[in-house]
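# The following comprises the amino acid sequence and a computationally predicted model.
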Amino acid sequence: MKPIRFVLGNIILFLDFIFSPTGIKRLDEHQDRVDAETASLCVYELEMCPFCVKVRRAIKRLSLKIELKDVLEPKNQTELMAGGKKDQVPCLRITQADGSVQWMYESSAIIAHLEQHFSSVI
C-alpha cells in the first residue's frame, strides 16, 4: 500500500506543480491587511495528502500567507495532537484576538472558511 501511496502522491504533486493556480491580485494595502489577518492562521498538513494539496491550492489561489506545518516533524505532530486532539490533516489552527484557538478539520470546511473571509478582499 505504501508504494502505491508514494507513486500516487508524487503524481498529485507533479500535476499540482504543472497546473498550479494563479493567485488573485490585490491592492498593496488590501494584501497587507489580508497578510496581517492570516498571521493568526496555520495549516497542519502532509505534503502528499490529496486533501492537503486541495487546501494549499486554495491558499495559493486566494494569495494567502498562511504558515504550513508538516506533521511528519515530531514537534508539529505534538502541537496538532495537544491542541486539536485529532491525528488528522489537513487541520487549520485559528488563533483568535483574545488568544483562544479553534481547530478546523476537513478540507472542504477549511476552504469554505478561507473563501468566506478572504475571497472578497481585492
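Nice, I can see it.
# switch to C-alpha atoms for all contacts and neighbour counts from now on
Noted.
# List the contacts of the longest helix along the chain.
Longest helix in the chain by number of residues (criterion: DSSP state H): helix 2-18. Contacts of helix 2-18 with the rest of the structure, by CA atoms under 8 Å, 6 or more residues apart in numbering, involve 48-50, 53, 57.
# want to try JSON lines for these, with neighbour count, secondary structure and distance to T78 as columns?
Listed next are those as JSON lines, based on neighbours: other CA atoms under 10 Å; DSSP: H, G, I helix; E, B strand; the rest coil; distance: CA to CA, whole Å:
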{"residue": "M48", "neighbour count": "17", "secondary structure": "coil", "distance to T78": "20"}
{"residue": "C49", "neighbour count": "17", "secondary structure": "coil", "distance to T78": "19"}
{"residue": "P50", "neighbour count": "17", "secondary structure": "helix", "distance to T78": "22"}
{"residue": "V53", "neighbour count": "20", "secondary structure": "helix", "distance to T78": "22"}
{"residue": "R57", "neighbour count": "19", "secondary structure": "helix", "distance to T78": "25"}
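# Use this one as the comparison:
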Amino acid sequence: MRLFVRLFFRFVRLILTPFMLLTEWLTTPKAISRSQEQQVKVDKACEQLALYQFSACPFCIKVRKEIARLGLNIEKRDAQHHAVHRQQLATAGGKIKVPCLRINDGQWLYESDDIIHYLRQQFAAASAIE
C-alpha cells in the first residue's frame, strides 16, 4: 500500500510540475525600477544571499516571484537535485526544508513569509524610482 501511495504522489508531481513552472513564468511580475547606482548597491548586497529551493515547491515559487518583483539577483541553489547544496542546507542550516534564505552572517530564514518580509525590509520600494 505504501508503494502505491508513493507512486501515486510521484505521478501527481510529475503531472503538476510543468504546469506550476509555466504558471510561475507567466505570472512573474515586472521588477521595480532603480537607478543604475541603486541597482549596483542592491546587487552588491545580494551577493551575501543565497536561496535554497526546489523548483516546483509552491512556497519557493512564491519567494522567487517576490525576488523577481524586487529586481534582486540572488543566487538560487537547487537543494533537490544537487547533493552539495542539500548537504549545506542540512549541516549549516540545521534542517532540509525549503525555501531557505542564507544570509552571509550565518542567519538562515526558513519560512516563505519570513523571507519575503526580510527582502522587503532590506530592498523595499523606497529606493525605487517612482
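That came through, no problem. The structure displayed is predicted, hence computed values, not measured ones.
# circling back to that earlier point, average offset of the next helix or strand after the longest helix of the first structure relative to the second structure?
For helix 2-18 of the first structure, the following helix or strand on the C-terminal side (DSSP states H and E) is helix 28-38. Following superposition, helix 28-38 of the first structure is found to deviate from the second structure by 0.5 Å on average (mean CA distance after the TM-score superposition for the first structure).
# and helix 28-38 of the first structure, how far from the chain's centre?
Mean-position distance between helix 28-38 of the first structure and its chain equals 17 Å (CA atoms, centre = their mean, to the nearest Å).
# what about the aligned residue in the second structure for L27 of the first structure, how many neighbours?
Residue correspondence to the second structure (TM-score structural alignment): L27 of the first structure is matched to S35. Counted with other CA atoms under 10 Å, the neighbours of S35 of the second structure add up to 11.
# Quick check: the gap between S35 of the second structure and D78 of the second structure.
From S35 of the second structure across to D78 of the second structure, the span is 31 Å (CA to CA, to the nearest Å).
# Next: A128 of the second structure.
Following CA to CA, the distance that separates A128 of the second structure from D78 of the second structure is 29 Å.
# next one: L119 of the second structure
Applying CA to CA to L119 of the second structure and D78 of the second structure gives a distance of 20 Å.
# Same question for P18 of the second structure.
With CA to CA as the criterion, P18 of the second structure and D78 of the second structure are 17 Å apart.
# Give me the more crowded residue out of these two.
D78 (17 against 12).
# Need the counterpart of I94 of the first structure in the second structure.
Using TM-score structural alignment, I94 of the first structure lines up with I103 in the second structure.
# To clarify, my last question referred to I4 of the first structure.
Using TM-score structural alignment, I4 of the first structure sits opposite V12 in the second structure.
# Give me the neighbour count for its match.
Neighbour tally, V12 of the second structure, other CA under 10 Å: 11.
# give the contact list for the residue nearest to G71 of the second structure when sequence neighbours are not counted.
With sequence-adjacent residues excluded and distances taken as CA to CA, 6 or more residues apart in numbering, G71 of the second structure is closest to A31, at 4.6 Å. By CA under 8 Å, 6+ apart, the residues touching A31 of the second structure are 68-71.
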